[in-house]
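>>> Sequence and predicted structure, then a few things I'm wondering about:
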Amino acid sequence: DIVVGSPIANRLPAETEALIGMFVNTLAMRTQVDGEQTFTDLLGQVRQNALAAYAHQDVPLAQLLNSLTIERDISYSPLFQVLFALQNFPEIPAINLPDVQLQPLNHAPETVQVDLMLDIQQVAGAWQCHWNYNRDLFAPETIERMATLFNALLSAVIAQPDLKLAHLPVLEADKLASAAEIAQFARWNATDRPFPATMAVAQVFEQQVERDPTATALVFAGERLSYAELNTQANQLAHELIARGESAESIIPIYLTRSFGLIIAMLAINKIGAAYLPLDSNMPAERIRHMLNDCAAEIVITDSTLAAQLPTTAIELVLLDPNWQQTVDTPSHNLPPASADNIAYVMYTSGSTGQPKGVRVTQQGITRLVKNTNFMTFSPTDRFLQFGATAFDASTWEIWGALLNGAALYLYPAIPLDLALLAQFIEAQQITSIFLTAGLFHQIVDHHLASLHSLRYLLAGGDVVSVAHVERVRQSLPNTTIINGYGPTENTTFTACYCVPKTGDLGASLSIGRPIANTKIYILDPQLRPVAIGVTGQLYTSGAGLARGYLNRPDLTAKHFIDNPFSNDGSKLYATGDLARFR
């Protein structure tokens, strides 16, 4: 269902022909296109629609818009965003005046009324096409390609007017990637890098313990916990969980605010090959009840204060109150290693389109995210900020990016958000690595940019990141690397990252970059064929970060995690549902 605007002279009465003035009105031409109809059929349909519109050309567009319940937005034209103008007035005859030379002025407009306008005029027996477009939305090469396609399309329909629209060669083949482009995609997808793919999360962490046991692992409320102390307490809790009947592939909910206990619980659960399920105290009780029932939890790790807020269930509680380790009589030595293929955590999506569904992320997905990756470097001297809700998958990068690389993880106090306090915390603790949602990134840049000088890496994502704000950071913090991170929960936090260059034009919108290490990206048409550069398709992804599907939802898993047609190793592709294009 397509609506295109088209200006018309609006001079039906004969007496208006000689009048000087602006009578032009814009008609909204609506066409419903069916791929099964022929071009001849479509042409007849458009002709009828045009004649019907001409019959009402004296109805002002503004009056039409006022009578329609269309949501208005100042960022784009209502009803239609594309304009087609056929300039069919006769050529202006030569005008000869004594001692005066006249010639037409070819004026190229510098502003646009709509996103895209095609102006066609017959000159000397040929049709001239002028493309007027919004440079914030289209690159010049995109318009050049569009013009080439349009010319090819006209040639195709002239040659085969009775061919079905869906079978027009220009609509089919020209959107598909060429052999050269497919080769380019393969180069972009050559992201394989060595990482501990066969090691469980706890194994990688225990290597850090052996390397520097006294190094600071956690900092919270003025207290510190070393790598050795964190490992010991996690081992104690892990043995306690085993004593309570938990084992590999169990799902164990955690209902704790930011604290040492929260990280201890996550590590302990992964040590036995089980999966943690983070519950947020701000979640509605019904959502928590659904998650507890869906995962068939037998225990919940919480504390005495929060336990009272949990929905009433028969689930056993493990309380991590202060000095909890003194109440358990369990060993503190390391456990036999879990498998890298074990589920590390279950994270429920927002459920904005229905009942929330649990995504099962493996331990290998975590190590792929933070070990020997290509979008940033990790150092034992780094200070990561754990600020995001643990039910939000950016926390995976925050927590394990620090603990699997020997860095310190600073836990932000469990208090309501105060932008000034957050900025003070970052500056006072000399934080080096943070992730902020796009909205929070914009706010802190607007009001507290001077507090971010300690940062080595500033990651933002979750929504569109403003180029203007990125530019301000780039100018003010030359030692900070800005990264635009993109990725669904189903591919372990990040699928692609764009490391903003220190100099150069960023364009009208920020790219999501290229796939991160051990990850592949495909942009495909509905038939799972790679589309050409500049052509929009659905983004699919594969690689070591791919989740094991949805908990108790085999139907959705089969729908979104499909067999990978580009590999014969039995791997899967995840259909993100997001539209993207290579550029």
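Good, I have the coordinates. Bear in mind that the values here come from a model prediction, so they are computed numbers and not experimental data.

>>> make it CA atoms for all contacts and neighbour counts henceforth
Noted.

>>> who touches the residue nearest the centre of the chain in this structure?
By Cα atoms, centre = their mean, the chain has its centre lying nearest to residue 486, at 4.3 Å. Shown in contact with residue 486 (Cα atoms under 8 Å, 6 or more residues apart in numbering): 461-462, 493-497, 512.

>>> got JSON lines for those residues, with secondary structure too?
As requested, these are exported to JSON lines (DSSP: H, G, I helix; E, B strand; the rest coil):
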{"residue": "461", "secondary structure": "strand"}
{"residue": "462", "secondary structure": "coil"}
{"residue": "493", "secondary structure": "coil"}
{"residue": "494", "secondary structure": "coil"}
{"residue": "495", "secondary structure": "coil"}
{"residue": "496", "secondary structure": "strand"}
{"residue": "497", "secondary structure": "strand"}
{"residue": "512", "secondary structure": "coil"}
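
>>> Just the buried residues of those.
461, 493-497, 512 (16 or more other Cα atoms under 10 Å).

>>> So which elements touch the one helix or strand residue 229 maps to?
For residue 229, the host element (DSSP states H and E) is helix 227-243. The contact analysis (3 or more Cα pairs under 8 Å, 6 or more residues apart in numbering; DSSP states H and E) places helix 227-243 against helix 201-211, strand 216-220, helix 260-271.

>>> right, so these: which one is the most enclosed?
Of all these, helix 260-271 carries the top mean neighbour count, a mean of 25, counting by mean count of other Cα atoms under 10 Å.

>>> Run through the neighbouring helices and strands of it.
Looks like helix 260-271 contacts helix 201-211, helix 227-243, strand 251-254, strand 275-278 (3+ Cα pairs under 8 Å, 6+ apart).

>>> So which bits of the longest helix along the chain are buried?
With DSSP state H setting the assignment, residue counts place helix 140-159 as the longest helix in the chain. Of all the residues in helix 140-159, those buried under the rule 16+ other Cα under 10 Å are 143, 147, 149, 153, 156-157.

>>> Of those, which is the nearest to residue 475?
residue 143 (31.5 Å; Cα to Cα).

>>> second one coming, line it up with the first:
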Amino acid sequence: MTEDLTMTRLSPQQRQLWLAAPEGRLGRGVARVEVRGLDEARLERAVRAVALEHEVLRTDYRRVAGLRRPVHRLEEEPLKLALRELSASSEEGCDTELEMLWRSLREPRSAVEDGAPQVLLVRRGGTASTLFFSAPALGMDTAGLAFWVRKVAEAYHRGGSGEAPELQYAQVSAWQDAVVEQLAAEALEPAWETLPVLDLETPAEGPLWLPRQRVGTTLDPETSERIRTVERAEEVAAGTVPLTAWRWLLARHGADDAPLLVAVDGRSFADELGGALGPFVTSYAPRLALPAALRFRDAVRRVGLELAQTLEEALPVMQAFEEAAGRALHLPASFAFLEAPPAAGELPAGWSLDLAEADDLPGRCALRVLDRGANLELVLEHRADLLPPAAAQCLLAQMAALVSRAVAAPDSRLVELDHRGVGERRHLLEDLAAGASRPPAPTVVELWHRRVAKSPDSVALERVGAMAAGEAGSWTYSDLALGARRLAARLRALGVGTEDRVGIYTGRCAELVVAVLAVLEAGAAYVPLGLGDPPARTRRILTAAAPRLVLATERTAHRAAELGIAVETVDLATAAGAAAGASETRLEGPPRDSAAYVLFTSGSTGLPKGVVISHGALAAYLRWCGEAYPVGPGESVLLHSPESFDLVITSLLAPLAHGGRILVVPEDATGGDPLADALARTGASLLKLTPTHLQALDRLRVSDGPVPGIGMLVLGGEALSGEALRPWRRAAPDLRVINEYGPTEVTVGCIVHELPPGPPAGGAVPIGSPIPGARAYALDGDFEPVAMGNAGELYLAGEGLARGYLGQPAQTAERFLPDPHAAEPGARMYRSGDLVRWSPGRGWLHLGRADHQLKVRGMRVEPGEIEAALLRHDAVDQVVVGEHEGRLTAWIVAPGGAPPAAELEGHVAGQLPAVMVPSLWSFVDALPMAASGKVDRAALPEPGVRSRGRRYRPPATDAEMRLAVIWQEVLGLDSVGADDGFFELGGDSILSTQVVYRARQAGLGISVRQLVQHPTLSGLAAVARELVAEDDADPEIWGEAPLTPIQRWFFE
């Protein structure tokens, strides 16, 4: 007699499974068996007999009031055989139906709603039949499925009689509970809350147990025997060698101390459990830290000892789950070494077990090692949403390669073992690293001349927004060509030629376009100077660039003259007439290796550094733009970025080179957001901007409708998240979106990723693959390509590579290195400082910075330049600049007393652009130091409360109080005073658009221009207007009226 199972608690294994998925909604375990010449009545008797003897086959699961988990409930009704006929007549159709049936049976279901085991007989016609044995994950593991099949087959051949087990599953469960309770007091050691999470692909979210895909490979007999030889020599249990290799491979893919679950078949704990039915997989989490310098055979011995000790003394993980607030549910990977399913070679004649699968191994990625006698088989089970099939194949190939090389040379140190798959190094360097190589592209000057000759009367440039009386609103290709030719001739007459540099200080306007074209046609290199930069920084750039002269407009000429350099004015009003009398002879184009432009970026030495881009590098990028982006005839591109930012190259030179039209959003445009207004008026075939600006633009939309007329959205300059794109894709599912990556040193963009249609996944968007002519490597410290999935520093090479830094040979040599992987002699590569990894199927994934360089609102910022500016303040003795919660932060040692934050802000703002002024400040007695003697950035304290340097006056009027709440939300501050300035508190042009939008929602009408002109809270409140009518008695006005620009934006 067996004990009453009417109501019993779940076993430890079942509790583990229940906790891993809500309501135990797990994939059912299924075994598929092919049988010929089947006697259905005899089969039904065998199925019933086995179920009567094994109570776990007559068990379902029920909720009981007051209990967190369900209980077993024994059903007296024996298991019945279910029947099904296939509808297809062809063999191919039958196979398709059976595959669909398999998938249906494997679908996750609630164990409470559908927890009964099932045997399904599918009649295929003739003598062939297919049997499906299925049970919930709470009721059966993979080995149990195989044992169940064997017991039914044996009962069938005995004529229908079963054979009772020595122990029923409920008895085993009670025994395990007793053992667990004995160990619980002293064995719960893992500090789950502090363990790092392994990041194989995407952030771990949701339940552990979901339907998995499986890929497998079989090790050759020689490798399999070598594995057993090493295990015998080190006196460790079978499976320890592949476990050690798997542990080390996972360490190379993520945190060195990431936890790994080791699954053990509990049937091995007692002879009486051999062939038992039910879930017996027991998981442990031994500490398997492996120093890189360890020899492989020593690592095997260490893992073997740790595993043996864990199995003898430690608490199984299923109990730790209940005691650790669910932290262990996010363990990412597991390992199991098991014998091959017993039924595979032990079934009676006529029965063949094709497949048995159950989700019995924990973790999001599980390696199952099956001992098949002469060969060991590796099976990788993975969730496709976390590890795409191509990445899983790659990981399995790396595992096979690593274990093979390790047992061939077991005295090798772990760090010396190459875990790249067979052919992976060649694949990384030849197939994945490089875009297609092509002949040299025409220069921008050649493309411009061709376009002018082909379409002289097409509109090349159009101003978007209000214009002064008599001001031209558009210019044809012929107009621009004449103006540029006149100015180029004037530059040549002034002695400007190849390798000379000419500054451009015009702002974003039509004159900017003419100035750029003229400098390029004259053979010189243009140097854009930002109107918004402080004069001190502009002077430092002019000192470094040493331009022959500066081009300015009538509006900016007086500011340029104050910089102490020769100024030439660009005047479009007289350009056409003056050019008509100029020589029609076209100037000869510049050499491909000569400089086209110099862009100054933040420098680590405290001085800006000029990146020199050649005509050949620019030509390669522009050719690709013409092939990939809508910049040709009939297409329009919005020019809205600061002229000193290389985003402008795509919006300015690409359309001019390929026949498109530039829509200029001038810097003096008024309104809530000039870009949003421009889009509402005209739309654009191509819009390129930073993700930060995209989010600000999204907040200004008055509906879920998209901005009309955007054919393609190109995002660059900083990391892009799927969350930022969801509103746009939701409103416009067919909108093409490109993530473009490229530092200034590699000509705007060199790696791109086009997002597939549909809602984007959360988290970071991949940066993609190299464009034609570009090369990208993820290298280790020895300049060797790291394995797929491993983090390495990104090195870039190819046609778009800059010549180096102007006048800074030491810095050029530090960042531009010989390329050891290039076929051509003398090739160089750029050390980007970015950490990346290659993901099969997704391309390059950006992981962050390898150095301390920052990205602030899309612009690359060297902390060293900000630190150098602060150290020029008399009160500052030491300083570290970094990022805290997305805000630029300075930690300062000021022995004589902390100066007011406003004073420091003004000091930095007088030397650097606004984007480089810290918005958070922390005054410390000393900077924390690491053992190396360097500043320990991880130990820097939380920034202190921001000092404003003035007496606090609270908001008084209703408008001041409403605006104060808005500023606090946008700037992340606890309080704002009436005399505080928006930009002093860390505001910028992007955040100002959010203030305008939220003010409208709060019933206050303001513009960005008003915020700039009246930056204090009280000043802005004084000019804000109420948007709600004061007189409710005013009569309603009926009739037709034209749509506003925003309304047109919505309805179109």
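Ah, there it is. Being a predicted model, the structure only gives us computed values, none of them experimental.

>>> can you redo the buried residues of helix 140-159 of the first structure as TSV with distance to residue 393 of the first structure?
Output for those, formatted as TSV (distance: Cα to Cα, whole Å):
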residue	distance to residue 393 of the first structure
143	38
147	42
149	41
153	45
156	49
157	50
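
>>> can you tell me which two in those residues are farthest apart?
143 and 157 (20.8 Å).

>>> Report the separation between the nearest residue in space to residue 438 of the second structure that is not next to it in sequence and residue 831 of the second structure.
The shortest distance from residue 438 of the second structure to any non-neighbouring residue, by Cα to Cα, 6 or more residues apart in numbering, is to residue 773 (6.7 Å). Distance check for residue 773 of the second structure against residue 831 of the second structure: by Cα to Cα, to the nearest Å, it reads 17 Å.

>>> and what of residue 59 of the second structure?
Taking Cα to Cα, one finds residue 59 of the second structure at 62 Å from residue 831 of the second structure.

>>> Kindly report the same for residue 572 of the second structure.
With Cα to Cα as the criterion, residue 572 of the second structure and residue 831 of the second structure are 42 Å apart.

>>> And residue 1021 of the second structure, by the same measure?
49 Å.

>>> Kindly report the same for residue 968 of the second structure.
Residue 968 of the second structure is 40 Å from residue 831 of the second structure, by Cα to Cα.

>>> Can you check which part of the second structure the helix holding residue 229 of the first structure sits on?
Residues 477-493 of the second structure are the counterpart of helix 227-243 of the first structure, counting by TM-score structural alignment.

>>> which other residues reach that stretch?
For stretch 477-493 of the second structure, using Cα under 8 Å, 6+ apart, the contacting residues are 451-452, 455-461, 497, 514-515, 517-519, 521-522, 570, 572, 575-576, 578-580, 582, 586.

>>> try it again with 6 Å
452, 456, 460, 514, 517-518, 522, 575-576, 579 (Cα atoms under 6 Å, 6 or more residues apart in numbering).

>>> I'd like those as CSV, with distance to residue 216 of the second structure appended.
As requested, the contacts of stretch 477-493 of the second structure are exported to CSV (distance: Cα to Cα, whole Å):
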residue, distance to residue 216 of the second structure
452, 60
456, 63
460, 58
514, 62
517, 59
518, 62
522, 63
575, 71
576, 71
579, 72
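
>>> on that earlier part again, could you dump the helices and strands packed on helix 227-243 of the first structure into JSON lines with distance to residue 194 of the first structure added?
Shown next, in JSON lines, are these (distance: least, Cα to Cα, whole Å):
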{"stretch": "helix 201-211", "distance to residue 194 of the first structure": "14"}
{"stretch": "strand 216-220", "distance to residue 194 of the first structure": "25"}
{"stretch": "helix 260-271", "distance to residue 194 of the first structure": "22"}
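
>>> right, so of the ones you listed, which gets closest to residue 28 of the first structure?
Here helix 260-271 is closest among those (Cα to Cα), at 58.0 Å.

>>> so where in the second structure does that closest one end up aligned?
The aligned range for helix 260-271 of the first structure is 510-521, by TM-score structural alignment.

>>> That stretch vs the first structure, mean deviation?
After superposition onto the first structure, stretch 510-521 of the second structure sits on average 0.6 Å from its aligned residues (mean Cα distance after the TM-score superposition for the first structure).

>>> what about the residue nearest to residue 438 of the second structure, distance to residue 530 of the second structure?
In terms of Cα to Cα, residue 773 of the second structure sits 31 Å off from residue 530 of the second structure.

>>> picking up where we left off before, between residue 773 and residue 831 of the second structure, who's got more neighbours?
residue 773 (21 against 18; other Cα atoms under 10 Å).

>>> ok, so what distance separates the more buried one from residue 785 of the second structure?
Counting by Cα to Cα, the gap from residue 773 of the second structure to residue 785 of the second structure is 19 Å.

>>> Give the buried residues for the host helix or strand of residue 127 of the first structure.
Using DSSP H and E, residue 127 of the first structure falls within strand 126-133. Buried residues in strand 126-133 of the first structure, counted by 16+ other Cα under 10 Å: 132-133.
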